[in-house]
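>>> what would the 3D arrangement of this be:
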Amino acid sequence: MDNKTSRYLKYAIGEIILVVIGILIALQLNNLNDDRKNIAEEIIILNNLKDNLQSALDQSKDQIFTENGNVARLKGVLGWSEDGSRINLDTISDITFSKALWNIGQGRPILNTYTNLKNSNKIGLIRNQEITEKFTLLERSLEELKGMLDDRLIVHQTRIDDIAENDINFVRFLKLELKEIDISQEPINDYDALLKLQRIRNLMAIKLRMTMDVLEDREALHKEITDLKNLIEKELNRLN
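Okay, here's the model as predicted:
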């Protein structure tokens, strides 16, 4: 009887061990399967982020180009050429002055994919902490750029636009868009005299200073986006 009981106990223990081993193997296989699914989803997410960053770089490049044009025109109406040498203010045309006075870039690179991932709580699928940290820093940089753009816009609306209302014949600028109108009776803008007034020069110089600051910020942001895109490409190569 004792021998039978001992054999039954050994058999039962063996069965229990086999069941436990089977459960552990099943759990391990399930975890491996979940890991594969998570990695596959992470790769999709990283590819989407990479594409979004490339789109943001394209937008950033256009915005930097616009700011460079604004800086060049503002320098021109203040009497400086691209190399810093003096130029005659009497050569300034309506189109040149109107763009220097009126143009102001407010756009920012858009990161919809990252925003959507955050809102859906899927950002945690990215295991590379350096990537998520750089996205956090990039968000902060975008907010700082927005602050600078808003400040420039406020100054423009409260001070710079005053020139269009009180110091020039703005009607002549309509010809630039409405080719068919006759402005032969409209007084000509004397930009040579206008841009020798210290108040006007100061306002245009303020706009130039703020535009140069925005341009510097845009270029730094462009580098941040480029570095982050390169980091994601490196991570994708590792995962693939």
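>>> hey, let's count contacts and neighbours off CA atoms from now on
OK.
>>> my read is Ile104 is in a strand, agree?
No. With DSSP: H, G, I helix; E, B strand; the rest coil as the criterion, Ile104 is located in coil rather than a strand.
>>> here is the second sequence; please produce its structure so I can put it next to the first one:
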Amino acid sequence: MIKFFRKIRQKLLSEGKTGKYFKYAIGEIVLVVIGILIALQINNWNEKRKESKKEDQLIDVLITDLQSKKTEFISDLAYGKSIISKSDISINYWKENSQIDTLNLKSLLKTLAEDEWFFDENSPVYATISGSELWKQLPDSLNRQIDNMYRMRFGVIKSAFVKQSEYALNGKLNFLAPNRLLNLNESTLKIQRIVAEDDENFIILLELFKSGVIRLTSKFETTIPSIEELIENLEFYKNNK
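The predicted structure follows:
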């Protein structure tokens, strides 16, 4: 192509058509500039496409992380409600009959001994995205929503888990261990007799533990819909940016 243009220029010069030569030269320069601009535009388009694909991948990873948290909270919510239900049965039975119910006794004592309540609010995904260029490009409202979820809501849930672990440890040290109720190898009737000797403290411990579970479940119930809303907003942004 270059040789072709060169031959045209040489022909115009040899024929003494200087004016046409300069017009042709200018036209050739314009074509070259246009070609460069088109190439730059294509390159910019490819770069934007790559960046957009990377953004989509980061958003997908964030959505997956949020869905995982949601699944975990749904499971914890169901478990918490079962603890509350069992606790209410035993507490109400004791109030009405002044006796310890055997129906859920072993299950409740086992739950009261669980002092490893744990939730890791830290997320490598959030840490990566919050320090990336994607974070700067997201709308401010979406930034605030993500930040509120990971820093505030998950942080509050983490604190509730820590407090619940403290309740369980307190019960283990001050009631279960002194009464040799950590292993629960004895029959339910024998365990009932042991608990009955200190039934008021058992009920107080159970009510305290239940109050912590109620706080936790309330956090799950408000956070799960917020996670769903955030996922919807992320998907909307991804599909409409």
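>>> TM value for the aligned chains?
Put the two chains on top of each other and the TM-score (TM-score structural alignment, normalised by the length of structure 1) is 0.71; 223 aligned residues with a Cα RMSD of 3.8 Å.
>>> show me what contacts Ile200 of structure 1?
By Cα atoms under 8 Å, 6 or more residues apart in numbering, the contact set of Ile200 of structure 1 is 163, 194.
>>> what strand or helix carries it?
Ile200 of structure 1 is part of helix 198-239, with elements assigned from DSSP states H and E.
>>> just how off-centre is that helix within its chain?
From the chain centre to the centre of helix 198-239 of structure 1 is a distance of 8 Å (Cα atoms, centre = their mean, to the nearest Å).
>>> kindly report the same for stretch 117-129 of structure 1.
Distance, centroid of stretch 117-129 of structure 1 to centroid of chain: 20 Å (Cα atoms, centre = their mean).
>>> list of residues touching it?
38, 41-42, 45-46, 114, 132, 235.
>>> then stretch 212-224 of structure 1?
Surrounding stretch 212-224 of structure 1, the residues in contact under the criterion Cα under 8 Å, 6+ apart are 57, 60-61, 63-64, 67-68, 71, 138, 141-142, 145, 148-149.
>>> which two in the residues you listed are spaced the farthest apart?
Greatest spatial distance in those: Val71 and Leu138, 25.0 Å, computed using Cα to Cα.
>>> name the single longest helix found in structure 1.
Longest helix of structure 1, by residue count under DSSP state H: helix 2-77.
>>> any idea of the angle that one forms with helix 198-239?
For helix 2-77 of structure 1 against helix 198-239, the angle by axes from the mean of the first three to the mean of the last three Cα atoms, to 10 degrees is 150 degrees.
>>> helix 2-77 of structure 1 packs against which elements?
helix 94-102, helix 112-119, helix 198-239 (3 or more Cα pairs under 8 Å, 6 or more residues apart in numbering; DSSP states H and E).
>>> reformat these as CSV; add distance to Ile16 of structure 1.
As requested, these are arranged in CSV below (distance: least, Cα to Cα, whole Å):
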stretch, distance to Ile16 of structure 1
helix 94-102, 82
helix 112-119, 45
helix 198-239, 39
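>>> which one of these lies closest to Ser6 of structure 1?
helix 198-239 (52.7 Å).
>>> so for the spatially most central residue of structure 2, what's the nearest residue that isn't a sequence neighbour?
Centroid-nearest residue in structure 2, with Cα atoms, centre = their mean: Leu66, separated by 3.3 Å. Nearest residue to Leu66 of structure 2 in three dimensions, chain neighbours excluded: Ile227, at 6.6 Å (Cα to Cα, 6 or more residues apart in numbering).
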